[in-house]
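Participant: model the structure of this input:
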Amino acid sequence: MPSKSARLAALTVAAVCSAASTVVLTSPAHADGVRIHDIQGSTRTSPLAGKQVTDVTGTVTGVRTYGSSRGFWIQDPTPDADPATSEGVFVFTGSTPKGVAVGDAVTVSGTVTEYVPGGTSSGNQSLTEITRPTFTVLSSGNPLPAATVLDARSVPAAYAPAGDPAAGGSVNALPLRPAEYALDLYESLEGMNVEVSDTRVVGATDPYTELWVTVKPREHRNHRGGTVYGSYDAQNTGRLQIQSLGAAADFPDASVGDTLTGTTAGPLDYNQFGGYTLVANELGTLQSADLARESTRPQHSTELAVATYNVENLDPSDDTFAAHAAAIVGNLKSPDIVSLEEIQDNNGATDDGTVAADRTLAMLIDAIEAAGGPRYDWRSVDPADKQDGGQPGGNIRQAFLFNPARVSFTDRPGGDATTPTEVTKVHGKAALTLSPGRVDPASEAFEDSRKPLAGEFSFRGRTVVVIANHFASKGGDQALTSQYQPPARSSETQRHLQAKAVHDFTAKILKTQKNAAVVALGDINDFEFSETTDILEGRGTLWSAIKSLPKSERYSYVYQGNSQALDQILITPSIRRFSYDSVHINAEFHDQISDHDPQILRFRP
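Facilitator: The predicted structure is shown next:
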C-alpha cells in the first residue's frame, strides 16, 4: 500500500517506526481554522502534512480501542461541494482513547501526518491522520453524518489511473477523480462513514477477524460465489475488506458465497494487509450459502491420477493429519501420485538443525490408511538446513506419495540436497540419473527457495516423470492498492528464473525422448496467465492444464477476495487426453486446513 512520498519530498524529517512510517516537519507550521476537507485535499496526500492544526471540528463516527492503531474517526457533518475531498479523518491517540464516544461533537488539535502502513519501502499509499492530538467534547448524542453508499452503481469500473512517470509511477500527486476510478473513489472517502448492503462474501473470515465482500455482485462471479482474478488488466473493483469495531467473538465465521444481509457501516480505513477497509460499527447479519466442499471423481483403472496439494507447513505437532487424510481419500479419491508441498521437518519450526521429515510423512500415511485409503509409500530429498526458505526452522520441501498397488517408483540412488539429477537414456528412453533427485539445486534461481523434486514412475508399463515444484512466493510485490500504478511485482524475477530452469530440464527430457510423458506440478505461486507460466510452457514444451477449465473455474487460492490460480499442473504434448479438476476444499472456507486447494490430473499414458 502506497507511501505518500511524492508529495512529501520537501519535508525534512522522516521517522520510520517498525512496520510503518510517518513524515513530519522539523519545525511545524500552523494552520488555524481549517476543516477536515482542507486537511484531506483533493490528492492522496494532505496539503497540510506536517502542519499543526487547531480546533478541527467533527462528529465522532467510530472509536478503535484495540491493536496498534488506536484512536477515533471524526467527520464534518457539513461537507463542501468537492467530491474529491474527504470529510473524514482518523485521530491517532496511540493508546486507548478516553472520554470520547460515537456521536460526540468534538474539536481536535494536533499534527497532520501521513502514515504509511508497512513503511515507505512497501510502496503503500498513506493514511492521513491527526497525531499527538488534544480534543474537547462539545456535545454528545449527535446524529452521525449519513453514510456514503458503496454499490455497483457508485463504484467505477476502472480500477486506478496510471501513475505519473515523472514521479516513478506514483499516483499520489494526481488529482482524485472519484467518478472515474475505484481507488480514487475510495481515497476520496478515506475516514468517512460508508455503508454496504446485502453484500456477498468473496474472501472467507481469516484468523485476524476480517473478511472480504464485493459490492458488485456480477463482477467476474463464479458459480460458487467467488470473484475470479483473471487478468492484470481486469481488476475486481468491487472488493472491500470488512473489519469490525465490535468484539472479535461477535465477528461472523463466513465462507465464500455467504451474504452479510442488511447494512454494514462504519469508517473507511486504509491498512497494510488489505488497503481500503470498512471498519464496521454496524455489521450485517451472516446468511450462509452452505457452500459444500467439492469431491472429484475416482480415476478409472486405466487412468493415472496425479495430484498436487500444498498442506501448509505440516509437521508432527499439527492436529490436521486426519483432516488432510480425509481430504486425500474422500475428496481426491486417493490419487495414484500426490505431490505434497510444505512438508516440514520432524520438529517443525524448532530450529535445531533437524532436516529429516520421515516422521511427518509417516504420520500422514498412517492417517490416510486409517481414513480408508491405500498404504502409500513416499520419496523425497531432505534440504540443507535453512536453505529452502519458508517458516524459519521448518525446512519445507516437496515430497511424493504414491500408491504402490497402482504405480511403481524407479529408484536411482544418490540424490541429496546439492547434487542435481540429469537426463540420460536407458533402453532408448529418457531417464533420470537420480530418482528422486533435485533439479539444478545450486542455481541462483533456487537460492533460499524450494528446489524442484524429480521422480520417475511407472504405470502400466509406461514411464512418467513427475517434477514437483514450490516456486518463490509473491512476498515483496507491491499491493494492488499501491501508490504505484501499475504496482511492481518484484518477486517475479526469481520465479522467472525458476520457470526457465524447470522448462529447460523438461526440454532435455523431450530432446532425449520426443514422446516422453512429463508432469510438472505444484505451488507455482503465479497465475495461469502470468509470464512465469509462459516461460514454463515455452514453445510447446509444457502446457498448463488448468487452462482446460472455463475461466470462472481457474482458481486454487483466495487472496483479498480474488479467487486465483497459484497451483498448476503442466503436461508435455504426449499427454493428449486428460481430465483436470481444481478441487475446492480449503481456500473458500473459514475453517480451512490449508490455504490452497488441491489440483488433480487424470490421463492414460
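Participant: drop to CA atoms for contacts and neighbour counts, all remaining ones
Facilitator: Will do.
Participant: distance of C17 from S68?
Facilitator: 12 Å (Cα to Cα, to the nearest Å).
Participant: find the nearest non-adjacent residue to I569, please.
Facilitator: Nearest residue to I569, sequence neighbours excluded (Cα to Cα, 6 or more residues apart in numbering): L521, at 4.2 Å.
Participant: and for comparison, fold this next one:
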Amino acid sequence: MSARALRRSAAVTAVIASALTAGLLAVPQSASASEIRIHDIQGDTRVSPLAGRQVSQVPGVVTGVRAFGSARGFWIQDTRPDRDPATSEGVFVFTGSTTPSVAVGDAVEVSGTVTEYYPGGVDAGLQSVTEITKATWTVLSPGNPLPAAFVLSPSSVPGRYAPDAGGGSIEGLRLRPHSYALDRYESVEGMVVAVRNAPVTGATSEHKELWVTAEPHHNRTAGGGVLYSSYRDPNPGRVKVASLIPYAQTPFPVADVGDELTGTTEGPLDYDNYGGYEIQATRLGELTDGGRGRETTRPQAADELAVATYNVENLSARTSQAKFDRLAQALVTHLASPDIVALEEVQDDNGTTNDAVTGADATLKKLTDAIVAAGGPAYRWRQIDPVDDQDGGQPGGNIRVAFLYNPERVSFTDVPGGDATTAVRAVERDGELGLSASPGRIEPADSAWTDSRKPLVGQFSFRGRPVFVIANHFNSKGGDQGLDSRFQQPARGSEKQRGAQAKLVNTFVKELLAIDPRADVVVAGDLNDYEFSPALRTLTDGGVLTDLVRRLPRQERYGYVYNGNSQVLDHVLTSRHVRQVEYDIVHINAEFADQASDHDPQVARIKP
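Facilitator: Next comes the predicted model:
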C-alpha cells in the first residue's frame, strides 16, 4: 500500500475510532439492499448517518473510474433519486491502490463499509468525503445510460457561501443547498455535475488541475479571473477541474486565467485536500484562448524613482539558469529596470541543503549577472544573512529579503552595524534623519518574527534626497483553515503573527516620521495578507502609510491566484509626504500556467 493510501486509511480509522468512543456511531452492523440506497448513505448532513456500518447490494450505475494513483476507485449514482435536494445520489467506492474492474455505464451492486474520509486528516479542518470502503461489487449489466448531469450555474449555486456557525463545525447542520454554495456542492457530492462555457480562473497546475467559475459575471477581474475582495464573498462559483480521461487520449488543457472551457465539462464531483470541490471530468470542454498576454510597465522618467517588489520564489544559486534568465528578463523588459527592487524568498547559496551556510552572495550574483546579460543595469545588492534556520521558509534555505539597486540612478547610504540580531533605529544626525545601521533589521529578536523573515531597512539617495525603503516578507497563511473548511467561519490563526509584525513596522515608520514628518518612506514586499485584512489596517494605523493597491481600479487589485481566487498578497505603501506616485501590478506570472514565480511583481514610480 502506498504512503498516501496508508495516510488515508489511518485518517479513516482515527475518525471512526473517535466517533465510536464519543458514542456517535454504533458498532458496525450490516444492512440489506432493500433498506439502503445511496441517498440513505449520504443523508442530509455532511456526515453519513450510516458511517461505520456495513451495507450490502447498494445499487447504482458507474459514472466515473479513477484508475491511477493510490486513491483509486469509482463513482456510482442512483438512477432512482429521492425528492430531497439535500441528499446526494452519488458516492465514491474506494479501492486503494487496486484498479477497479468496472467501466462507466456498468450497473452494479456494491457492498462494503460506509466511511467518512477527511482529506489531510481530521486536524486539517476540511470537510469529509462519504465513501464505501473495503468494497465488493457485482456488475449486473454494462452500457447503461448515465443520469443527467446537475448543472452548476448562477441559478443553482447560491450567492451566500456557507452557514456561519461562529467558528464551529457545520457538519451536523442539515444541508440547505438553495441557501449556501458549500451546501449545494455537498448535496451533489459524488454525483455527475457540469459547467458550461466556464471561464478559467486558476491556471493549469503541475498536477494537471485548473479552476473555473460557474458564475461568469461575478467579481471578474481585468484579466478574466475572479477577485477575492472581502471575507464575506469568496466567490461561490469556483470549482476545480481534473480529468479521468487518459492523457494519451485527451491531453489535459494547458490553460491561463481568462481562457474558457467552451462547451460542457462534466464528471463526478469530488473533494480533496488541495483545494475544495473538484469535477473529475469524464468530458472536457474545448479550451478557448482568452488572448491574455504578459504585461509590461512603462519606464520611469528621469525625475521618477521606481521602487519594485518581487517574490522570486525560493531562489538559490542552485536554481536552474533558465529561471534566473526569466526573472532577469522580467526585471529588464516587463518592469523596465526599476531603480530599487525589494526581493523576497532569496535563499542561501546552497538552497535547501541544511547546513551552516547562510550567505546569499552567489545567489544574488547569479541574478545580477543574468540581468546584465538581458540588457539591464549592473545592479548592486544589500542584504543581511539570517541566523541559521531561524527565518522560516524551506528547511535549510535560510530565506531572506534583499535589495537590488541601480548605482547609475541611486546610491545606497551604508551605515555599519547591521546584523542578524541587532535592531535598527531611527536616529537624528546634525538635524537630519538617518538610520543607526543601513542596511538594518527591525526588532529581529521580537517574538513576532519567530520562524519568519525579518524586515530589511535601507537608506537610499535619489537626486540628492534620502529615501527610506523597508523590504518585508510577513509570515505565511500556513495552518489557517480553508475557505471551504467544515468550520465556519474558518479560523485564520496566522493573522495574529502578521498583526504583530505589522505593528512593529508601523511603529518604526512612526519613529522615522517623528524625526522628519516629511520623510519619504516606501514599505514594500510580500505581506501575505489582503488589503482589507486586520494586518494591513495595523500597518497603516495613524495614516502614516498609504496602501497603493487601493488606488487601483477594483478589478485590477490582485497579483496572486490561489484556488481560483485572484487576490492581493504583495503591497507597496508610501508615507504621507510621497504625493506624486504611480503604481502598477505587472501581471506576468500568477495568471499563467507557465510561471517564473507564483507572484506578480509590482512597481511604484514616485517623485520624492
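Participant: please state their TM-score.
Facilitator: The TM-score (TM-score structural alignment, normalised by the length of the first structure) is 0.95; 589 aligned residues with a Cα RMSD of 1.5 Å.
Participant: next, count neighbours for the residue nearest to I569 of the first structure.
Facilitator: Each residue near L521 of the first structure was counted by other Cα atoms under 10 Å, and the total is 27.
Participant: element containing it?
Facilitator: Per DSSP states H and E, L521 of the first structure falls inside strand 517-523.
Participant: now that strand on the second structure. Mean distance?
Facilitator: Following the fit onto the second structure, the mean deviation recorded for strand 517-523 of the first structure is 0.7 Å by mean Cα distance after the TM-score superposition for the first structure.
Participant: what is the corresponding segment of the second structure for that strand?
Facilitator: Under TM-score structural alignment, the alignment places strand 517-523 of the first structure onto residues 520-526 of the second structure.
Participant: likewise stretch 479-491 of the first structure?
Facilitator: Aligned by TM-score structural alignment, stretch 479-491 of the first structure corresponds to residues 482-494 of the second structure.
Participant: ditto for stretch 449-462 of the first structure
Facilitator: The alignment of stretch 449-462 of the first structure onto the second structure (TM-score structural alignment) covers residues 452-465.
Participant: buried ones in the matching stretch?
Facilitator: S452, R453, K454, P455, L456, V457, G458, Q459, F460, F462 (16 or more other Cα atoms under 10 Å).
Participant: run through the residues that contact the third one.
Facilitator: This points to K454 of the second structure. Going by Cα atoms under 8 Å, 6 or more residues apart in numbering, K454 of the second structure touches D391, R400, V401, R441, I442, E443, P444, N472, H473, F474.
Participant: just the last one next, same as before
Facilitator: Going by Cα under 8 Å, 6+ apart, F462 of the second structure touches L305, R409, V410, S411.
Participant: one more: the first one?
Facilitator: Counting by Cα under 8 Å, 6+ apart, S452 of the second structure touches Q390, D391, G392, G393, H473, F474, N475.
Participant: what do you get for the second one?
Facilitator: For R453 of the second structure, the set of contacting residues under the criterion of Cα under 8 Å, 6+ apart consists of D391, G392, I399, R400, V401, N472, H473, F474, N475.
Participant: in strands, which of those appear?
Facilitator: R400, V401, N472, H473 (DSSP state E).
Participant: of all the residues you listed, which two lie farthest apart?
Facilitator: For those, the farthest-apart pair by Cα to Cα is R400 and N472; their separation is 9.0 Å.
Participant: is it correct that A157 of the first structure is in contact with A179?
Facilitator: No. Applying Cα atoms under 8 Å as the test, A157 of the first structure and A179 come out as separate, 9.6 Å apart.
Participant: about what we covered before: overlap of the contact sets of R400 and N472 of the second structure?
Facilitator: Common contact partners of R400 of the second structure and N472 (Cα under 8 Å, 6+ apart): E344, R453, K454.
Participant: how about the first one, what's its match in the first structure?
Facilitator: Alignment note: E344 of the second structure maps to E341 in the first structure; criterion TM-score structural alignment.
Participant: quick one, what contacts that match?
Facilitator: With contact set as Cα under 8 Å, 6+ apart, E341 of the first structure has these partners: 308-312, 396-399, 469-470, 522-523.
Participant: and the helices in the first structure?
Facilitator: Assigned by DSSP state H, the first structure shows helices spanning 36-40, 182-188, 321-326, 358-370, 492-512, 531-537.
Participant: out of these, deepest packed?
Facilitator: Among the helices of the first structure, helix 182-188 has the highest mean neighbour count (mean count of other Cα atoms under 10 Å), at a mean of 25.
Participant: quick check: S141 of the second structure vs D106 of the second structure, distance?
Facilitator: 6 Å.
Participant: on that earlier part again, most neighbours among the contacts of F462 of the second structure, please name it.
Facilitator: L305 (23 neighbours).
Participant: now the farthest one out in the second structure, which residue is it?
Facilitator: Centroid-distance maximum for the second structure: D430 at 48.0 Å, with Cα atoms, centre = their mean.
Participant: and the alignment partner in the second structure of D382 of the first structure, how many neighbours?
Facilitator: In the second structure, D382 of the first structure lines up with D385, judged by TM-score structural alignment. Using other Cα under 10 Å, D385 of the second structure has 19 other residues around it.
Participant: ok, D385 of the second structure - contacts?
Facilitator: D385 of the second structure neighbours (Cα under 8 Å, 6+ apart): T358, G359, A360, R400, D419, A420.
Participant: what do you get if the cut-off is 7 Å, keeping everything else the same?
Facilitator: Counting by Cα atoms under 7 Å, 6 or more residues apart in numbering, D385 of the second structure touches T358, G359, A420.
Participant: for L569 of the second structure, same thing?
Facilitator: Per Cα under 7 Å, 6+ apart, neighbours of L569 of the second structure: D526, L527, N528, D529, Y530, Y560.
Participant: which position in the first structure aligns with it?
Facilitator: Using TM-score structural alignment, the partner of L569 of the second structure in the first structure is L566.
Participant: measure F92 of the second structure to Y562 of the second structure for me?
Facilitator: For F92 of the second structure relative to Y562 of the second structure (Cα to Cα), the value is 27 Å.
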